[in-house]
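Peer 1: Only the shape, not the letters, is given here:
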């Protein structure tokens, strides 16, 4: 079952992010993100109520952005990632998103293949980033 994130899910969401090799957002970082009306965080539960998937989406007034899609390794290749993406796409387009964007790390070939199967096209854009806090690397 896919549903909206609730704060009681925070610990399980952190466990999911760790299981998938993702850096966890702190509670404060997540609160800042979710306090924006343009943000939606969805989670997927297994049959026992455990959190086995999640996706964060934001809307910038024109484009939707997908952030942090994660599916527990034990639940991959059963359509859960595709279902999470479909639900977040519906949420973003209902707000008026004309296009949905996301970032994929160059070394993540399987991730890129997943997104391409869903119709996402790689663009030759270059991501530029500047750390605003000394030592920030993420």
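Peer 2: Yep, that arrived. Here the structure is a predicted model, which means the values were calculated and not measured.
Peer 1: Only C-alpha atoms from now on, for both contacts and neighbour counts.
Peer 2: Noted.
Peer 1: in the protein, which spans are strands?
Peer 2: 2-4, 39-45, 51-59, 63-71, 99-102 (DSSP state E).
Peer 1: ranking the ones you listed by burial, who's on top?
Peer 2: When neighbours are counted by mean count of other C-alpha atoms under 10 Å, the highest per-stretch mean among the strands of the chain falls to strand 51-59, a mean of 24.
Peer 1: What's the biggest helix in this structure, counting residues?
Peer 2: Ranked by residue count and defined by DSSP state H, the top helix of the chain is helix 80-94.
Peer 1: putting a second one here so we can go through both:
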């Protein structure tokens, strides 16, 4: 089996990414639609990273940097390709991106009930900061 490679997503990848998330990602987001992902790629072309092998999408991570904080979202690996180092490679690429941009600390959005996800993030050296609580307000109906 050939090795996977990681690259930034382009607008031609977005429908494939959205379909992939329905299979591989845990939970849904208010931004999980064509307009939301298109806006991300237009605003920050290097943020959505894809892991591929032989033209097939195996994994994704969003590595967003706003100039102040480094945020990780949508780390997802196809169920048939888990435990092969794809998630680790995606996180390494995201962290390299952050360092190159001057980032100092990365944070990840992890669903409380996603035990597999929590184990993955823990193994990668991330941990919860119990003193923080996420507060949200939807801006659209």
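Peer 2: Done, it's in. Not measured: the values here are computed from a predicted model.
Peer 1: What is the resulting TM-score of the chain superposition?
Peer 2: These two chains, once laid on top of each other, score a TM-score of 0.87 by TM-score structural alignment, normalised by the length of the first structure; 133 aligned residues with a C-alpha RMSD of 1.7 Å.
Peer 1: hang on, the earlier thing: will you turn the strands of the first structure into JSON lines that also has distance to residue 85 of the first structure?
Peer 2: Rendered in JSON lines, the data for these read as follows (distance: least, C-alpha to C-alpha, whole Å):
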{"stretch": "strand 2-4", "distance to residue 85 of the first structure": "11"}
{"stretch": "strand 39-45", "distance to residue 85 of the first structure": "10"}
{"stretch": "strand 51-59", "distance to residue 85 of the first structure": "7"}
{"stretch": "strand 63-71", "distance to residue 85 of the first structure": "8"}
{"stretch": "strand 99-102", "distance to residue 85 of the first structure": "11"}
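Peer 1: For the second structure, identify the residue most remote from the centre.
Peer 2: Distance from the centre of the second structure peaks at residue 141, with 24.8 Å (C-alpha atoms, centre = their mean).
Peer 1: Can you give the contact residues for the longest helix of the first structure?
Peer 2: For helix 80-94 of the first structure, the external contacting residues (C-alpha atoms under 8 Å, 6 or more residues apart in numbering) are 2, 40, 42-44, 53-59, 64, 66, 69-71, 100, 118.
Peer 1: Quick one: residues contacting the aligned residue in the first structure for residue 50 of the second structure.
Peer 2: Correspondence of residue 50 of the second structure to the first structure, assessed by TM-score structural alignment: residue 43. When contacts are counted by C-alpha under 8 Å, 6+ apart, residue 43 of the first structure is found next to 2, 3, 4, 5, 51, 52, 53, 54, 55, 84.
Peer 1: let's see 6 Å
Peer 2: Contacts of residue 43 of the first structure were listed using C-alpha atoms under 6 Å, 6 or more residues apart in numbering, and they are 2, 3, 5, 53, 54.
Peer 1: Likewise for residue 109 of the second structure?
Peer 2: Going by C-alpha under 6 Å, 6+ apart, residue 109 of the second structure touches residue 73.
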